[in-house]
Structure formats: C-alpha cells, structure tokens
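Q: Sequence and predicted structure, then a few things I'm wondering about:
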Amino acid sequence: MHIACIHQGYELYGSDRCFAESVRTIRALAPDARLTVVLPRPGPILDLLQGLADEILYEPLWILRRRGLARLATLGLLRLPLALARAARRLATCDLVYVNTTVVADYLIAARLFPGRTILHVHEIPEGLVRKVLRLLVRWSGAEVVFNSQATRAAFALPACADTRVIYNGIAGPAAPEPVTYDGTRPLRLLMLGRISRIKGQEVLLDAIAALPPAVRARIELRIVGSAFEDAAREAALAARIGDSGMDGRITLRPFDPNPAPHYRWADVVVVPSRLPESLGRVAIEAMAYGRPPVVSAIGGLVEVVEAGRTGWTVPPDDAAALSAALAAIVADPGSLAARAPAARRRFETLFSEAAVGRAFSAMLAPRLARKPRAAAPAVVHP
C-alpha cells in the first residue's frame, strides 16, 4: 500500500508539529506501507519526520496564503496546471492521500477525480472571503474531512451529507507534569508562546499587564517566545513596546524556539490571549500537559480545550481589562494554580494525548488500510 502525506509548511509551528504527529500515527497504523511525505521545501520540520517516511519529496505546491493571494491570482495561475497535473499523478498512484490543512489547493482540486482516496485534515478557521473560497474547495474535493475541533467544523458549515468527523490533535507531552512551585514568594512567571501576529494578541497581554496596579505588576515576570512570519517590522515594534514598558527586564522577548519544553518548565501560567478564533489551541494543550494551567481567550476551539474554573481560566477575547483581572486574581491566590494543575494534566491525557487521539485515528483509518492496494506505485514520483 502506498500512502502520501501532503503538508504546506516546513517550520516547527503548531500546524507543522500536528502534521508530524499525524504522520507518526499513520506510520504506526500502517508499518508495512510505503509512506511518501511531500513538502514545499526543506526546513526544521525534517527533524520530526526522520525515520517515519520512506521518502520526503519537495514540490512547488499551489498554496493559498493570504499574503500571496494577489500573486496567485495573476502569475500564480500560470503554475496551476502543472501543479494540478502533479497532484493528479500522485493521487492516481497512491491508495491514500492525507492532506494537512485546506490551503493546499492543487490537491483539493485534483482529489475530485479520485473519489475515496483523500483525507483532508482541517486545522484552521479562516475569515471572510478566504473562508468562502476554502469551503468551496473542501466541498469540491469530495474528501473525507477531519476537523480538529467542533469550532472548526462549525466555521466551515459543510452540508450534513458531507463525510466529516472531529478528532482533536494528538500532542506528545512529557511523561509526567512539572511540579507547581509558585507560592507567592517570588514573581508569577507568565509565558506566551507562538507566532508574533495581530491575531495572537501579544499587544493585548502587554496592555493587560500595564493595567495592573504597580504593586501587582512588580510581582509578575513575562516571557514572550516567537517570531513573525516574514514580518521584521512587527517583531521590531513589539520589541520597542516591551522596551518602553518600564518593567526593568521583567518582560523578555525571545525568538522562536523549536524546543518549547524549557519554557513550559520555567512558567507557572501560560497565556493564550488570541483575538480571533483558534481552531483548537495547541499551546494551551501543551501547557496542560506540563501541568501549567492556561489563561485563554474564550473563543473558537480554546473553549473546548480549557474548562474554566477547573483546568484553567477563560476571559473574553481582545479584552485587556478582563485579562488583567484574571492575572491579578492568580497573583492574589497562588493556591488556584495547585488546584487546577492536576485537572489540566488529566484532561490532556484523556482528550489530547497521542494515545487518545491515536485510537480515534485508528478507528477512522482501519477500514481504509484493510483494503487491497489499488495500484503499484513507481519507485520515485518526480514533479
């Protein structure tokens, strides 16, 4: 059996890690299959894919990105026929094609020609015109669709007859949670981890800290970890804002780190102040895996991750005052961390661990993997 796994990225952000974990699950379920991974270019994600795939190929995928839509609609259209031909050739020679995210347009268009061969894993909640375009692509493809949350499925609003299901992202966490050490005798350590962008809400968190009474603000340390995607100006603006905060080095900005574990171990609380809906909320899940109760915006899939009052805290999105009040309450009541940390870890193990999600993937893939292979794949598929 020949299985191909297609991904639009090459870095080590949330969607990249989710893809690698899906590939690992597919490999475990089909150890004898020939597994091909297709990426747009080499990158840090290769470290997570080593030993999982029989081959890793690089192709100029036709990817719908907001930043490049104008180019795709002009010069990019000249590349579309070749991209479609490449995708169709791979679909023709594979028994199963797993496509990660809806923006890989060439594969979704070509999937229509090969019914029953494509599984589409949706990890995003787009907005406006982009959502309409992607929804049309998903419907056109005829693929079996896996959404990573109920919020994501609701955003796409596919017809009831569509073949869809929800499977949460399976995340590899530590073998055991970290101990809770905050007791109020030292500053509360806050961590914000993720891409620097307007959507993620770094500025909202800074506004929330600035709104704290000086005595409370002096009992907080904040570490922001992440980089902007091809946007040096946004990174510089955030660094300048931190420099002007008057926090005397208690707010630090660090670049993207492919290994977030040391940051979770350092933190007491992880903050996810997203301004727009997250499809699920990987950082919040990872925080719970480490026994770090998160403070999240009550929006999108984040409300499926965090149980307010039990495993963390939820606040209205884009509301610096509400976030400030939540942080002040944690500083005033250190015991609230110790009360939530065990419940957070249990929720991770039950819903979001690789073992839990692997069982759901197995139930979905088992009938497909039991079929007789349709075609013998060539030794190497070239673009």
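A: Structure received. Numbering: from 1, shown residues only.
Q: from here on, contacts and neighbour counts on C-alpha atoms
A: Noted.
Q: Ends of stretch 111-121, what's the gap?
A: 14 Å (CA to CA, to the nearest Å).
Q: For it, give me every contacting residue.
A: 88, 91-92, 94-102, 140-148 (CA atoms under 8 Å, 6 or more residues apart in numbering).
Q: Keep only those of the residues you listed that are in helices.
A: A88, L91, A92, W140, S141 (DSSP state H).
Q: in the stretch 51-200 of the chain, which spans are strands?
A: For the stretch 51-200 of the chain, the strands defined by DSSP state E, counting those that start in this stretch cover 55-58, 96-100, 118-122, 144-147, 164-166, 188-193.
Q: second one coming, line it up with the first:
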Amino acid sequence: MRTSQPRPSVLVAHPSADLYGSDRVLLETVDGLLRHGARVLVTVPAPGPLVAGLRARGVNVVFCPTPVLRKSFLSPAGVLKLAVAAVRGGLAGVALLRGSRPDLVLANTITVPLWTVLARLLRIPVLTHVHEAESSAPRPLRAALALPLLLSTDIVTNSSFSADTLAASLPRLRGRATVVYNGVPGPDAVVPAREGLEGGLRVVYLGRLSHRKGVDVAIDAVLRLRDRGVPATLSLVGAVFPGNESYEDQLREQVARSGAADFVTFHGFQDTVWPFLAAADVAVVPSRLDEPFGNTAVEALLAARPVVASNTSGLREAAGGYSSVQFVDPGEATALADALSAVHAGWPHYRKRALADAQLARERHSPEGYGDNMARQVAAAVGVRSGKA
C-alpha cells in the first residue's frame, strides 16, 4: 500500500554490484521505494550480478567510477591511488548529480563517502545507510570512516550495535542514527529438514570467504567432529573479494592437507542460496570479528535450519531469541564442533525448533515491512530539504 508521503527521486550510491548481504538488502530497499512511488536511479562502480536484479525492477543503473574505501588503500601507494580515484570519481559524480537532479542521495554504506560530500556541496540531502561496524579497528581509523556522516542529513543503521559503534567512534554521532533491521526475503517455500541424518550431518557455510568470517574455523570444526566419530560434510557457498584470492588458496590447502576433499566442497558464488540450505541440516556463521548484523543467519532461519553462530555483536541481534540457535565463542573450532555435535545428538528437537523459528523470522524480517520503513526514512530526509520535516 502506498502512503501519502512525498514521492521523491532518489539516487542510490552503492559500492559494488555483487549479491551478498548489503547488496541483497539494497534490492529490498529499492522495492520499498518503488512501492511508495519513488523514482530510483542506482549507481555502482562496475558491472556485476546485482545489476540484473535492479534492471528487472525497472531501475536504471549507471556505472560511475567513484572510489570505494578498502583496506588496500592503507599504504602510501594506496593513498595516492585513492586520491586519483577521488578526483576522477568526483568529476563523474558531479556530472551525474547535476544531470539526474535527485531529491535525495541514499549512500548505501559508509564506504562511498565521496557521494555524501558531493551531494552536500550541491545542497542535496543525504541519507546514509550504515551496514558496517568496525569496532575492532583502531579508533582513529573508525573516526575517519565515520567523519563524513557528520554531513549526512539522516543516518540509518542495520543494528543497535552499528549505531553504538558509530557513537563510540565519533561521539557527535550519538543519537543521530535510526535502527532499521534488515528485511530478508525467504525461500518461495520452506523445505523441511530431513527427518533422519543418514549419511551424516550436512553443514553449510554461506557468505564471503575471508579470514574475518572464520571459514577456516568451520573446516577445522568439521574435521574435529569427524575425529569424534560424527560423520559430517561441509558446503562452502561464496567467493573471496577480488584481491583476496590468497585466502581461498589457504582454505584449499587446509582441505588438501587434512585429507578433507571428499567431504568439504567449494561451490563458489551462487545467485541463490536456497537449494544449498534445502540440502543442508545446519548452518554455521563462525565470524571471528564483530558483525554489524547477520543476514546469512536469518536466511538459514527462514529456511528452517538450525544455526550455530559466533557470540558477537550484530549476530546476537540477528539470531537472538530463536530456540534452534546456539552461540559459541568466536574462533573456537572446538566450541563450534561441540555445538554441531549437539545438533547431531538432538536432531529431532532441533529440527522441530527450526520449523517454528522460520515463522518467527518471517515476522521479524518481513521485506515489505522493511521496505515501508526505509521509504519513510527517505521521505523524512527529503522533507528536510522541502521544509516539511
């Protein structure tokens, strides 16, 4: 249902065209804006699978080479590269903003701060949607990343933990953020987990292959589980960031060295995760570091699969309050193996609980409710410009 809120034109600036957590959330944001009558234009630095999803919704996509903040810029050569990219991207960004004349820029992460600066220079309001919470980074770095948010008209975060991290990084941001939990679409139909565990426990990991995500911990945990006499397999669904290929090489070496090639499978990036969850018994989210939220945990719950997740920050907000979820200390392969062993030993109970949790997850993370909420946030930010807020 549409509301009586203004129908703005929105330029969404997004850092990539992948289809991981924040990318999929962007699609739900766009759906909500379109449902409320907004005109939406999306800019990303380069082509990727996200583009097809946007265009299928009738949204124009413009490739604009603005810089995305990465750890690779944290060197003298990286700073120079960033400066060159900022000049190039600034010229292209100004041209796009002047040509499209949006009522609002939605900066969809703090990793694209140039859009915030350019929009405010042109007196266009900016709503920044924060998907990050780098609480473990040095405070000067966190403050530098948060600094452009002082220019934002409004701020939305995906969890209370993200909002608290911003406030701790830059106290002037305290109280400025509105928390909107991610909308997460579920499968078209829930495929209940199998009643028996013939052949062993099927474990799945979904997400980026990176050290901070603890993929090697998941492999280690399955190895320990098998050493205890519990048959188990592990499916890894995801790929590395470009430039981080060495981590995947390390994972493959870990698998080869331990003789695990027969029961650890690399599936690479996949457009849809539901077939892999339908084939699995339990999902793991073994992140080493704080997570701002935990879309993959919610996806597993929506698929009626028990979850074992690291007991950190945003993961507690995403997966807390469900009876089929266990939390373990980050980076602890033994604890992860213990939790998986508990699922194996108590399978009928975990299976039943996961089915009930799927309904609760649908209620908590309704894409429609999320989209409506984001549309209200956009309308409020546009109202600042027009004097209606």
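A: Arrived safely. Please read these numbers as outputs of a predicted model, since none were measured by experiment.
Q: export the ones in helices among the contacts of stretch 111-121 of structure 1 to a markdown table and tack on distance to A111 of structure 1?
A: A markdown table is the format used below for these (distance: CA to CA, whole Å):
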| residue | distance to A111 of structure 1 |
| --- | --- |
| A88 | 7 |
| L91 | 7 |
| A92 | 10 |
| W140 | 8 |
| S141 | 5 |
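Q: Drop anything exposed from those.
A: Among those, those classed as buried by 16 or more other CA atoms under 10 Å are A88, L91, A92, S141.
Q: residues in contact with the last one?
A: Pointing back at S141 of structure 1 there. S141 of structure 1 neighbours (CA under 8 Å, 6+ apart): L108, I109, A110, A111, R112.
Q: just to revisit the earlier point, let's have the strands of the stretch 51-200 of structure 1 in CSV, adding distance to R346 of structure 1.
A: Shown next, in CSV, are the strands of the stretch 51-200 of structure 1 (distance: least, CA to CA, whole Å):
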stretch, distance to R346 of structure 1
strand 55-58, 36
strand 96-100, 28
strand 118-122, 26
strand 144-147, 23
strand 164-166, 20
strand 188-193, 21
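Q: The helix or strand containing V382 of structure 2: how far from the chain's middle?
A: Per DSSP states H and E, V382 of structure 2 falls inside helix 367-386. On the basis of CA atoms, centre = their mean, to the nearest Å, helix 367-386 of structure 2 sits 20 Å off its chain's mean C-alpha point.
Q: once aligned to structure 1, how far is that helix on average?
A: When structure 1 is overlaid, helix 367-386 of structure 2 sits 4.1 Å from its aligned residues on average, using mean CA distance after the TM-score superposition for structure 1.
Q: can you give me the helices for structure 2?
A: So, for structure 2 - with DSSP H - the helices run 21-35, 49-56, 76-100, 113-121, 139-146, 160-169, 215-227, 245-257, 274-279, 295-302, 313-319, 333-345, 347-364, 367-386.
Q: how far is the third one from where the chain is centred?
A: Just to be clear, that refers to helix 76-100 of structure 2. 25 Å.
Q: and what of stretch 175-182 of structure 1?
A: 24 Å.
Q: in it, what's buried?
A: P177, E178, V180, Y182.
Q: Adding distance to T74 of structure 1, write the residues you listed out as CSV.
A: Formatted as CSV, these follow (distance: CA to CA, whole Å):
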residue, distance to T74 of structure 1
P177, 50
E178, 51
V180, 54
Y182, 55
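Q: A228 of structure 1: what's its closest spatial neighbour, skipping adjacent residues?
A: In space, A228 of structure 1 comes closest to I196 once its chain neighbours are excluded; the distance is 4.6 Å by CA to CA, 6 or more residues apart in numbering.
Q: That neighbour: neighbour count?
A: Other residues lying near I196 of structure 1 total 22 when counted by other CA atoms under 10 Å.
Q: repeat for the one 10 residues further on
A: Neighbour count of L206 of structure 1, defined by other CA under 10 Å: 18.
Q: Whichever of the contacts of S141 of structure 1 end up buried, select them in PyMOL.
A: Only the buried members of the contacts of S141 of structure 1 end up in this PyMOL selection, burial being decided by 16+ other CA under 10 Å:
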select buried, resi 108+109+110+111+112
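Q: ok, now which ones touch the counterpart of Q270 of structure 2 in structure 1?
A: Q270 of structure 2 maps onto D257 in structure 1, with residues paired by TM-score structural alignment. Contact analysis of D257 of structure 1 by CA under 8 Å, 6+ apart lists V225, G226.
Q: how about 10 Å then?
A: Shown in contact with D257 of structure 1 (CA atoms under 10 Å, 6 or more residues apart in numbering): L12, Y13, L193, G194, V225, G226, S227, H263.
Q: Make sure G238 of structure 2 is actually in contact with Y205.
A: Yes - counting by CA atoms under 10 Å, G238 of structure 2 touches Y205, with 8.2 Å between them.
Q: which one of the contacts of D257 of structure 1 is nearest A326 of structure 1?
A: L193 (18.5 Å; CA to CA).
Q: Distance of that closest one relative to L205 of structure 1?
A: For L193 of structure 1 relative to L205 of structure 1 (CA to CA), the value is 12 Å.
Q: again with P277 of structure 1
A: From P277 of structure 1 to L205 of structure 1 the distance is 16 Å (CA to CA).
Q: for the most centrally placed residue in structure 2, what are its contacts?
A: Residue closest to the average C-alpha location in structure 2 (CA atoms, centre = their mean): G21, at 2.7 Å. Shown in contact with G21 of structure 2 (CA under 10 Å, 6+ apart): H131, N182, V184, G207, R208, F293, G294, N295, T296.
Q: Top of the residues you listed by number of neighbours, please.
A: N182 (30 neighbours).
Q: which residues touch the alignment partner in structure 1 of A339 of structure 2?
A: Counting by TM-score structural alignment, A339 of structure 2 lines up with A326 in structure 1. For A326 of structure 1, the contact set (CA under 10 Å, 6+ apart) comprises A208, V295, W313, T314, V315, A320, A332.
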